[in-house]
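Asks: Structure here, sequence nowhere to be found:
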């Protein structure tokens, strides 16, 4: 019998036409329009057509969407790809078998459990199955072997796959299907008796089964949480307490387990049964290891008896019914306190310039500038640097990377066309990284969301990043080019917050760093919209790139790359660049060219140049006028009065000055009869 696959479904259903006929009663003829079943459609604007490949497709002319039959069912029924195929197989009675095959316990598969004194009857009671093969949610088929058995725990309508002997630990636990949102994260509750003497909360589903197999005869039952970080809501906690005289924690005795059980004991007011030290001395860490190592059960029972003889730790009323959010905050507090009590060793930056860290791990970073200012070229150069091998001879403008760090690049574009412009950028990154253009590297992933409607682009970014994250353990650098195109409205505070909340979560929890490209407002170094404002607030590094002006305020060929903000580090000196036709990219400008192009503005003490210099000069909030003028005269070839006029212009025009701590400021004059005039840099509050 054929299994459920895309190919078998399309083969049986005339390339999808029969699927459309089943789910769309209005469809009776190719090319005839009907109301789209995917949305409220008062004017019929959808139709079925046959593609050049023979595949039947549905097109919604109002939204421009084109879908094959399986994708159509996914959206219609709000289910995943494999779920859609299963539903089609069921509804159209195609007779295909599922792509997973479960078998009863026999032979070598049961031998794994027998070492823990677990019988097939117990496994069947807890709905644990042995599998010959399964397909991951990404469609990859995995087969069991004698040395690598596959088991599953049934969780609601999904399966948690358990491969205890997998060489790579990241494959040890996987999900097939979607875990129900209603699942309470505690395994084994339905198998508990109405009431018993003691229930142990173990760390891991296998530990739950092993504990029950070996201790039920002693009046002791067990449930299992997924891992040490899994929380237990107050409703589930109350249910467990109602089913026993003693509810006791019994987590792993490795460092994380001991730390987690101590927290949970205080949080839930539960006694904490720490497994006897003979287990650790024998090389074990959990209750399953205890029985596998054939340690004395009576020793275990005696130690548990001593714990039960003690009183439960006090629990205040405020701790009862703590919400999952509060529990997460309390766990974060303890984690931060732990790190703050130790010497903090910073990980090396992904990219640095001399002694200055430019891009650190787990941060949000911005490159901004006007249209046509080579923002994308700078970002592409950073990508090439991170992808390059040690023997690559490309010029990276003095930027360096940490060679020992393996990074996967995800480049998501929103503007360029797919036929020429974006492919040219991808080739440029590869060439600069000294990678053969025909080489497909798993550490360089890229896509475009240009064709995705704006309201769904952030979800599209999430889906692509999640897909790549599932395939690699590398640190990830995600490029959003352009970030304002990833939100429905870049002037909307809520949309901007949604974007940066998502980016911040990935930075903290998914081993990711972000590099965003933003357009600037005309006549300003501020990035566009609320997204730009929020980005400046959240970013660790903000880089501005733009053309240097001449004395007539016209663009020159000289390009200035300026570090507006570098959190926790002294701001680096700017880089002066030019575009090279030979290098087909940016190169460092000749010093003489820099001197020539900036000389005229220095002679007239251009207000923007003076404002920039002020930000570097002020070490404190205030400075005497005389001292400031003397320092400025070393940079600008003009009189005291000219400089005083420029300072007056900067104050009156409220020209933004970035201080040495990367904070936006304005300058304010303080003068009074008989007292020396001084200037103050006033830090501006970033508008929300």
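Replies: Happy to help now that I have it. A quick note: this is a predicted structure, and the numbers were derived from the prediction, not measured. Residues are numbered from 1 along each chain as shown.
Asks: okay, CA-based contacts and neighbour counts for the rest of this
Replies: Fine.
Asks: Counting neighbours, what do you get for residue 331?
Replies: A total of 17 residues lie near residue 331 under the criterion other Cα atoms under 10 Å.
Asks: Kindly report the same for residue 530.
Replies: Around residue 530 there are 21 other residues, counting by other Cα under 10 Å.
Asks: That one sits in which helix or strand?
Replies: Using DSSP states H and E, residue 530 maps to helix 529-538.
Asks: what do you get for residue 616?
Replies: Using DSSP H and E, residue 616 sits in helix 607-617.
Asks: can you pull out the strands in the stretch 401-550 of the chain?
Replies: Ranges of strands in the stretch 401-550 of the chain, per DSSP state E, counting those that start in this stretch, are 407-413, 444-448, 475-481, 512-519, 541-549.
Asks: closest to residue 20 out of these?
Replies: Checking these against residue 20 by Cα to Cα gives strand 444-448 as the closest, at 29.0 Å.
Asks: and residue 641, how many residues sit next to it?
Replies: If you count neighbours by other Cα under 10 Å, residue 641 ends up with 10.
Asks: Determine the three-state secondary structure at it.
Replies: helix (DSSP: H, G, I helix; E, B strand; the rest coil).
Asks: where does residue 10 sit relative to residue 112, distance-wise?
Replies: Separation of residue 10 from residue 112 (Cα to Cα, to the nearest Å): 40 Å.
Asks: Repeat that for residue 557.
Replies: Using Cα to Cα, residue 557 is found at 71 Å from residue 112.
Asks: for this structure, which strand is longest?
Replies: Ordering each strand of the chain by length in residues (DSSP state E) puts strand 555-566 first.
Asks: That one: what's the following helix or strand?
Replies: The helix or strand immediately downstream of strand 555-566 is strand 575-580, counting by DSSP H and E.
Asks: Which other helices and strands does that next one contact?
Replies: strand 555-566, strand 585-588 (3 or more Cα pairs under 8 Å, 6 or more residues apart in numbering; DSSP states H and E).
Asks: what comes into contact with that strand?
Replies: Applying Cα atoms under 8 Å, 6 or more residues apart in numbering, the contact partners of strand 575-580 are 557, 558, 559, 560, 561, 562, 585, 586, 587, 588, 589, 594.
Asks: Weed out the non-buried ones from the residues you listed.
Replies: Buried subset of those (neighbour count, 16 or more other Cα atoms under 10 Å): 558, 559, 560, 561, 562, 585, 586, 587, 588, 589, 594.
Asks: about what we covered before: out of the strands of the stretch 401-550 of the chain, flag the one nearest residue 290.
Replies: Here strand 475-481 is closest among those (Cα to Cα), at 36.5 Å.
Asks: Just want the angle from the closest one to strand 444-448.
Replies: Angle between the axes of strand 475-481 and strand 444-448 is 30 degrees (criterion: axes from the mean of the first three to the mean of the last three Cα atoms, to 10 degrees).
Asks: Count the neighbours of residue 502 for me.
Replies: Counted with other Cα under 10 Å, the neighbours of residue 502 add up to 12.
Asks: another one to put next to it:
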């Protein structure tokens, strides 16, 4: 299958646009973009004479620019620049539009290639011979919880042979059956062949616009109707006792008039699409556009575990009865949520569901400084010992049992019992200075060999705009390798943004740090400079960080002794007054900073 084949059989892509873009629009005339809440008609489908191809252009939203493949890729969450994604896009178009383009013959089928048809419904592309469903075929459907009564109600039959106009011949067997979906009772309705074990599983005949599988079997009124991702899912949901129908594909648009009619007949319209990338993206777009609720199945989204039919098959194989599965499905329907509600769900605090209490990691004088998931701000002027203080904390994380012999400069560090990852990202100092800091971390911990779970990275050579992504990638790798992250230090958080005085950037980077700490259930320590005055953290970044941090520790130089003076300015989990004030200074013999008694 080639790009040129699709363009040749779809009038340069115009038929593809007409298939996926709803409404009575005209080529070359601007209209409202139906894929979002557009208020100004600036969306256009136009013809490019040089390439003999149709393109789209939305002057109000540059995302909607390109040919018909770009449109389908956007709807399916694919990237046309990716070879595998582009193949998927072409296969989606061919399937949705009944474009039976030449493919390789399959074992067990005496069919070279079906006749090629365009998006105009072809009424004579093939003829077929039907037969009543055999016990073997009924057993195949039963594995998905689909009953003979439902198959009969939805006019599903079995096919013995298919004769194509080009002379090809398909013979179904017990091992490779073919079934027929009939969309309505009339003779000229849409017909769809379903060969579950073939590469080309679906073939249309008499594809009639506006006919949707299962729609004519919906009751006049009811509590709920389920929009599924395909015909088999309609049959499964119906067998569970709930009315259902499907569009011609998950990437198809839902007609506004049809939806309004459903809302008048049913209290609730629920979307139940596949759990793969395309299904999740399509259900998200559909539910967001029309304020609908959706069910997200507890499935990984793999080829054999992605839809409600797969779920029912798996549960029945475990010995769970269809009635029990139906009860679970009803619970899911009652818990169905809009995309906005899905975002809010993790934010809800319920007294009956207390969260797991995070482990305390850092404390000063028995006052909690930070637990797992907390953000700590260490601030101070240049050369006051901020990096060395953070390094002392990292030294404490290198032990799996409590070590009183380690001088962590007045802050107590809980043992890293599970040897989770410990990371230091340096954005300020040279590579050699970072190496010296690593040496002092190991020296203070009494460790001669760097543990593999301790990672020190100097990001000075990395452009600022790329540092966030690199840090996230490093954290992902660390959590996979070491089954968790204990503590992360970012020495120079301000160096991840262009300016510490940019309020929007400051808010964004602090929220980013909070998300990372919560996501990995780690303590994240951020080191920032003061603004030239003691206890005044630099810029909008400092203001935002001091508000959001669980603890703020200020380190300044004591004018009398020249040592570093540690003041706890804020403790969300304890008392700054009880934490007290401490000092540390350089010990030439030990070649590191030590606590001052």
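Replies: Sure thing, it's come through. All values derive from a computational prediction rather than experimental measurement.
Asks: Do you know the score for how well these two fit?
Replies: The TM-score (TM-score structural alignment, normalised by the length of the second structure) is 0.49; 368 aligned residues with a Cα RMSD of 5.3 Å.
Asks: looking at the helices and strands packed on strand 575-580 of the first structure, which is closest to residue 426 of the first structure?
Replies: With Cα to Cα, the closest approach to residue 426 of the first structure among those belongs to strand 585-588: 13.5 Å.
Asks: do you know how far residue 424 of the second structure is from residue 474 of the second structure?
Replies: For residue 424 of the second structure relative to residue 474 of the second structure (Cα to Cα), the value is 11 Å.
Asks: what about these two, which has more around it?
Replies: With neighbours defined as other Cα under 10 Å, residue 424 of the second structure and residue 474 compare such that residue 424 has more, 23 against 15.
Asks: Can you classify that one by secondary structure?
Replies: Under the three-state scheme (three-state DSSP), residue 424 of the second structure adopts strand.
Asks: I'd like the distance between it and residue 528 of the second structure.
Replies: For residue 424 of the second structure, the distance to residue 528 of the second structure equals 14 Å [Cα to Cα].
Asks: Among residue 10 and residue 112 of the first structure, which residue is more densely surrounded?
Replies: Between residue 10 of the first structure and residue 112, counted using other Cα under 10 Å, the more crowded position is residue 10 (19 against 15).
Asks: sec struct for the more buried one, please.
Replies: Classified using three-state DSSP, residue 10 of the first structure is helix.
Asks: Now do the host helix or strand of residue 343 of the second structure: which elements does it pack against?
Replies: Per DSSP H and E, residue 343 of the second structure falls inside helix 339-344. Counting contacts by 3+ Cα pairs under 8 Å, 6+ apart, helix 339-344 of the second structure packs against helix 277-290.
Asks: buried ones in the helix it packs on?
Replies: In helix 277-290 of the second structure, counting by 16+ other Cα under 10 Å, buried: 278, 279, 280, 281, 282, 283, 284, 285, 286, 287.
Asks: same thing with stretch 257-266 of the first structure?
Replies: 257, 258, 260, 261, 262, 263, 264, 265, 266.
Asks: Just send those residues back as JSON lines, with distance to residue 608 of the first structure and secondary structure too.
Replies: Formatted as JSON lines, these follow (distance: Cα to Cα, whole Å; DSSP: H, G, I helix; E, B strand; the rest coil):
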{"residue": "257", "distance to residue 608 of the first structure": "58", "secondary structure": "helix"}
{"residue": "258", "distance to residue 608 of the first structure": "58", "secondary structure": "helix"}
{"residue": "260", "distance to residue 608 of the first structure": "55", "secondary structure": "helix"}
{"residue": "261", "distance to residue 608 of the first structure": "59", "secondary structure": "helix"}
{"residue": "262", "distance to residue 608 of the first structure": "58", "secondary structure": "helix"}
{"residue": "263", "distance to residue 608 of the first structure": "55", "secondary structure": "helix"}
{"residue": "264", "distance to residue 608 of the first structure": "57", "secondary structure": "helix"}
{"residue": "265", "distance to residue 608 of the first structure": "60", "secondary structure": "helix"}
{"residue": "266", "distance to residue 608 of the first structure": "58", "secondary structure": "helix"}
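Asks: want to throw these into a markdown table with distance to residue 337 of the first structure?
Replies: Formatted as a markdown table, these follow (distance: Cα to Cα, whole Å):
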| residue | distance to residue 337 of the first structure |
| --- | --- |
| 257 | 18 |
| 258 | 17 |
| 260 | 15 |
| 261 | 17 |
| 262 | 15 |
| 263 | 13 |
| 264 | 17 |
| 265 | 18 |
| 266 | 16 |
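Asks: nearest to residue 504 of the first structure, of the residues you listed?
Replies: The nearest member of these to residue 504 of the first structure, counting by Cα to Cα, is residue 260 at 24.7 Å.
Asks: quick one: the closest one from residue 72 of the first structure, how far?
Replies: Residue 260 of the first structure is 45 Å from residue 72 of the first structure, by Cα to Cα.
Asks: Repeat that for residue 240 of the first structure.
Replies: Per Cα to Cα, residue 240 of the first structure is found 43 Å from residue 72 of the first structure.
Asks: same deal with residue 479 of the first structure?
Replies: According to Cα to Cα, residue 479 of the first structure and residue 72 of the first structure sit 30 Å apart.
Asks: Residue 506 of the first structure too?
Replies: 30 Å.
Asks: returning to what we had before: tell me what the helix holding residue 616 of the first structure is packed against?
Replies: helix 625-633, helix 640-652, strand 657-658.
Asks: and the angle for it with helix 640-652?
Replies: Relative orientation of helix 607-617 of the first structure versus helix 640-652 (the same axes, to 10 degrees): 90 degrees.
Asks: between helix 607-617 of the first structure and strand 541-549, how many degrees?
Replies: Using the same axes, to 10 degrees: helix 607-617 of the first structure against strand 541-549 is 140 degrees.
Asks: What residues of helix 607-617 of the first structure count as buried?
Replies: By neighbour count on 16+ other Cα under 10 Å, the buried set for helix 607-617 of the first structure is 607, 608, 610, 611, 612, 613, 614, 615, 616.
Asks: The fifth one: what's it in contact with?
Replies: What it means is residue 612 of the first structure. 657, 658.
Asks: so how far is residue 352 of the first structure from it?
Replies: 22 Å.
Asks: Tell me where the stretch 151-300 of the first structure has strands.
Replies: Per DSSP E, counting those that start in this stretch, the stretch 151-300 of the first structure carries strands over the ranges 158-162, 173-176, 186-187, 196-203, 220-225, 244-250, 271-272.
Asks: which one of those strands lies closest to residue 469 of the first structure?
Replies: Comparison of the strands of the stretch 151-300 of the first structure against residue 469 of the first structure by Cα to Cα identifies strand 173-176 as nearest, at 14.0 Å.
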